[in-house]
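Student: Okay, predicted coordinates and the sequence, questions at the end:
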Amino acid sequence: MQKNDLFFTLALLQVEGIGDVIAKKLLKNFGSAEEIFKAKKTDLAKIDGIGKSILSNLKNPTIFNLAETELDFLEKENITSLYFQNENYPERLKHCIDAPVLLFQSGIIDLSNPKIISIVGTRNITTYGTEFTKNFIEELAPLNPIIVSGFAYGVDIVSHQAAIENNLQTIGVLAHGLNQIYPKNHKKYMAKMEQNGGFLTEFWTHSKPDRENFVKRNRIVAGMSEATIVIESAEKGGSLITANLANDYNREVFALPGRSNDKLSQGCNNLIKTQRAQLITSAADLVYHLNWEVKKKESKTIQKQLFVSLDENEQKIYNFLQNGKELLDIISIECDIPIFKLSGILLNMELKGIIRPLPGKIFEII
């Protein structure tokens, strides 16, 4: 984005009464932010939502001072600005009516990969949630997805760290400007985050991590992702807001089930019960429902390497499936492998090109 365009766009977004929705209407009609400021009042007044108050606020010189200060910061810190009509803006987010006109980026983020998922949940993650999150991301690693979360305590930071450990790109969506970090304890993770992705925010340097900013942040997390996965949540929580936003944006939503008396599983269980999320117990569930393509090796190569490339459990499953395709539950019983462990093993075998999933959680040898 050219400096001049960025300056006037920043100024437009500081006009009291103009949010992202009205700003987009104005930009669509006048072509650029600069032309909006040059436009006649009579022409501006024709736009739905533009009244006398906004017309007056457009003439407030303070907005240009604020824009210049912010522009100086962006240039000094080498921060990239993503404009909602440009190619580098998150593609799925472009289709959300309330998406930010501008996003600010630090780090090395490549959004050309369409496999973008968000992982959200409680800040008080349990051992159950931690183990699932780590295993889930490790199982997905061969498909190279981008992992998005909010860089908060609990599920967020566990997801970011697991992505980094598996050499996956990860993006933290912040509820404040890029001149600070919240929580402060997570400053130690910033360098690795920016080497393996980075941060996105719509907020300026004067923005504080206020409560309402986290709700606004959640729409970016949900909107830019193909699917949102809720790991653990109490009956009420910010991750449920993200899940509801994802549903509103017609995105896929998944939730990890838990015991009915577990406080931090009530939110997930309710999402599943009310059909606002699909139950997820492994990475294989996500791959199946999103119809992600799994690259398979040539069958001849498989036959040559089959018995040297399989571990004990994989060999047991392969031997059993030689009798024909079978249900996941039956495989678990006959091979004496718990389902939570079996799902990951089956995904690895699928990635090796040995088996393939069929509708109804049935698997067969290729």
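Tutor: Structure's in. What do you need?

Student: From now on I want contacts and neighbour counts done on CA atoms only, so please keep to that.
Tutor: Fine.

Student: what comes up buried for stretch 158-174?
Tutor: 158-164, 166, 168-174 (16 or more other C-alpha atoms under 10 Å).

Student: ok, the closest residue to Phe64 other than its chain neighbours - contacts?
Tutor: The shortest distance from Phe64 to any non-neighbouring residue, by C-alpha to C-alpha, 6 or more residues apart in numbering, is to Ala11 (5.4 Å). Going by C-alpha atoms under 8 Å, 6 or more residues apart in numbering, Ala11 touches Ile63, Phe64, Leu66, Ala67.

Student: tell me the centre residue of the protein?
Tutor: Ser118 (2.9 Å; C-alpha atoms, centre = their mean).

Student: What separation is there between that one and Val230?
Tutor: Ser118 sits 9 Å away from Val230, going by C-alpha to C-alpha, to the nearest Å.

Student: wait, doesn't Lys25 sit right on Ile47?
Tutor: Yes: taking C-alpha atoms under 8 Å as the definition, Lys25 is a contact partner of Ile47 at 7.4 Å.

Student: quick one: the residue of the chain positioned farthest from its centre from Ser32, how far?
Tutor: The centre of the chain is farthest from one residue, Thr42, which by C-alpha atoms, centre = their mean lies 41.6 Å away. Plainly put, Thr42 is 18 Å away from Ser32 if you go by C-alpha to C-alpha.

Student: for Asp110, same thing?
Tutor: Per C-alpha to C-alpha, Asp110 is found 26 Å from Ser32.

Student: give me every residue that touches Leu347.
Tutor: Leu347 is in contact with Glu139, Ala283, Ala284, counting by C-alpha under 8 Å, 6+ apart.

Student: okay, now the one to match up with it:
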Amino acid sequence: MLSNEKLKYAIALSRIAGVGDVIAKTLVSYCSGVENIFSKKKSQLLKVPGIGPILADAIVNYTDFSNEEKEIAFLRKHKIQTVFFTDANYPLGLKQVSDSPILLFQKGELNLNEGRFISLVGTRNATDYGKEWTSKFIEEIAAYHPTIVSGLAFGIDIAAHRAALKYGLKTIAVLGHPLNTIYPGQHRSTAEKIIEQGCLLTEFSTLDEFRKENFPERNRIVAGMCEATIVVESAAKGGALITAEIASSYNKDVFAVPGRIGDQYSAGCNYLIKQNKAALIENAEEFVQVMNWQSDEKKNAPIKQRQLFPELDANEQLAVDMIQQRETIHVDELMLQLKLSSSQFAAAVLGLELKGVIKVMPGKMYKLN
């Protein structure tokens, strides 16, 4: 977690008009830390790719950090955690995409990199069928212990959160507003339960304006941090389709539940399937098969069997055991956990690839064959 001093500059950087997520990350890199950005001269900032005279002036002239200091006091008072994009606990799925937020605000104790993350999204005007399908799907998938991610909105979102709570799963509500309020207000009690069994997550501080554009923007967090997105019901246009499109652009798996031809709130799902932008899914069993998941009861058997393979050396076996625990793991995280030298790590993963034990997934993710 950032110190108060660094956090002050991180919040300020996120508030400067014209400095988006990509440019902000470039600035942090070029200046060797967010705390160094605001002490740079204009001539130095102009050397940073993407920084022109207007942005350079905006940064140099940003000298009053009193609002940021008040924001930090609010965060500490309400035990809100901050997650900077360079932190180890920043979601690995989001680290792999260029336009992810530089700073996240988290209410609730939840490891953002532990286990599987899937999102269920859909229309705010969900039918009884859509809500029932969502609840049944989550009940059936509970044995695999995924964390359920959605947006706390009416309809499919809230149905997904409540089903996750009911069946003992962790759940994350990604908000399009700061953590000093809950929208819609009718979901406040559910939000309080989510804090106990997961977390609320947002990129917006109380210094940010409450804009309707915030809600489509937060969809990239939902899509980016999850290995799969499931669209349950959606009209021909809507936030759920935006999330699906973003997930597809991130090389994530996208699924859609088919509906009746001519049904207003199935038009979006049917479109995704028809355009091959989403795989058709009817139940949890199909989803698990496509994702190649194993329940806890089956997890340990492959480990015991692989330990008998004489062709695996010690480092290869360590890698297999780590990947087995995580199902999928990013190459950087695997190297960090194994604590091997670069040459040892490269030899181990190359050997496993050649032996057909592991395969490389999009986004530099490894999984067992």
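Tutor: Structure received. The shown structure was predicted, so the numbers you read here are calculated from the model rather than taken from an experiment.

Student: counterpart of Ser285 of structure 1 in structure 2?
Tutor: Check again: residue 285 of structure 1 is Asp, not Ser. Alignment note: Asp285 of structure 1 maps to Glu286 in structure 2; criterion TM-score structural alignment.

Student: Just say helix, strand or coil for that match.
Tutor: Using DSSP: H, G, I helix; E, B strand; the rest coil, the secondary structure recorded for Glu286 of structure 2 is helix.

Student: Next one: Gly154 of structure 1 from Gly107 of structure 1, what distance?
Tutor: Distance from Gly154 of structure 1 to Gly107 of structure 1, by C-alpha to C-alpha: 22 Å.

Student: Sorry, wrong one. I was asking about Gly31 of structure 1.
Tutor: Counting by C-alpha to C-alpha, the gap from Gly31 of structure 1 to Gly107 of structure 1 is 30 Å.

Student: Looking at those two, which has the bigger crowd around it?
Tutor: Counted by other C-alpha atoms under 10 Å, Gly31 of structure 1 and Gly107 do not tie: Gly107 has more neighbours, with 20 against 12.

Student: Could you find the closest non-adjacent residue to Thr82 of structure 2?
Tutor: Per C-alpha to C-alpha, 6+ apart, closest to Thr82 of structure 2 is Phe105, 4.7 Å.

Student: can you confirm the one you found is in a strand?
Tutor: Yes: counting by three-state DSSP, Phe105 of structure 2 is found in a strand.

Student: Ile117 of structure 1: what's it in contact with?
Tutor: Ile117 of structure 1 touches Pro145, Ile146, Ile147, Val148, Ser225, Glu226, Ala227, Thr228, Ile229, counting by C-alpha under 8 Å, 6+ apart.

Student: Give me the neighbour count for Glu326 of structure 1.
Tutor: Look at Glu326 of structure 1: counted by other C-alpha under 10 Å, it has 18 neighbours.

Student: One more: Ile11 of structure 2?
Tutor: By other C-alpha under 10 Å, neighbour count at Ile11 of structure 2 equals 23.

Student: Name the SS class of Pro357 of structure 1, please.
Tutor: strand.

Student: Would you agree it is in contact with Met349?
Tutor: No: Pro357 of structure 1 lies out of contact with Met349 (C-alpha under 8 Å); the separation is 10.4 Å.

Student: circling back to that earlier point, the host helix or strand of the residue nearest to Phe64 of structure 1: which residues count as buried?
Tutor: Using DSSP states H and E, Ala11 of structure 1 sits within helix 3-13. Neighbour-count burial for helix 3-13 of structure 1, counted by 16+ other C-alpha under 10 Å, picks out Leu6, Phe7, Phe8, Thr9, Leu10, Ala11, Leu12, Leu13.

Student: ok, which stretches of structure 1 are strands?
Tutor: Using DSSP state E, the strands of structure 1 run over residues 80-83, 102-107, 116-120, 146-149, 170-173, 197-201, 227-230, 252-255, 278-279, 326-327, 355-358, 362-365.

Student: Output those as JSON lines; include the columns distance to Ala246 of structure 1.
Tutor: As requested, the strands of structure 1 are exported to JSON lines (distance: least, C-alpha to C-alpha, whole Å):
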{"stretch": "strand 80-83", "distance to Ala246 of structure 1": "21"}
{"stretch": "strand 102-107", "distance to Ala246 of structure 1": "19"}
{"stretch": "strand 116-120", "distance to Ala246 of structure 1": "10"}
{"stretch": "strand 146-149", "distance to Ala246 of structure 1": "13"}
{"stretch": "strand 170-173", "distance to Ala246 of structure 1": "15"}
{"stretch": "strand 197-201", "distance to Ala246 of structure 1": "18"}
{"stretch": "strand 227-230", "distance to Ala246 of structure 1": "7"}
{"stretch": "strand 252-255", "distance to Ala246 of structure 1": "7"}
{"stretch": "strand 278-279", "distance to Ala246 of structure 1": "13"}
{"stretch": "strand 326-327", "distance to Ala246 of structure 1": "31"}
{"stretch": "strand 355-358", "distance to Ala246 of structure 1": "27"}
{"stretch": "strand 362-365", "distance to Ala246 of structure 1": "29"}
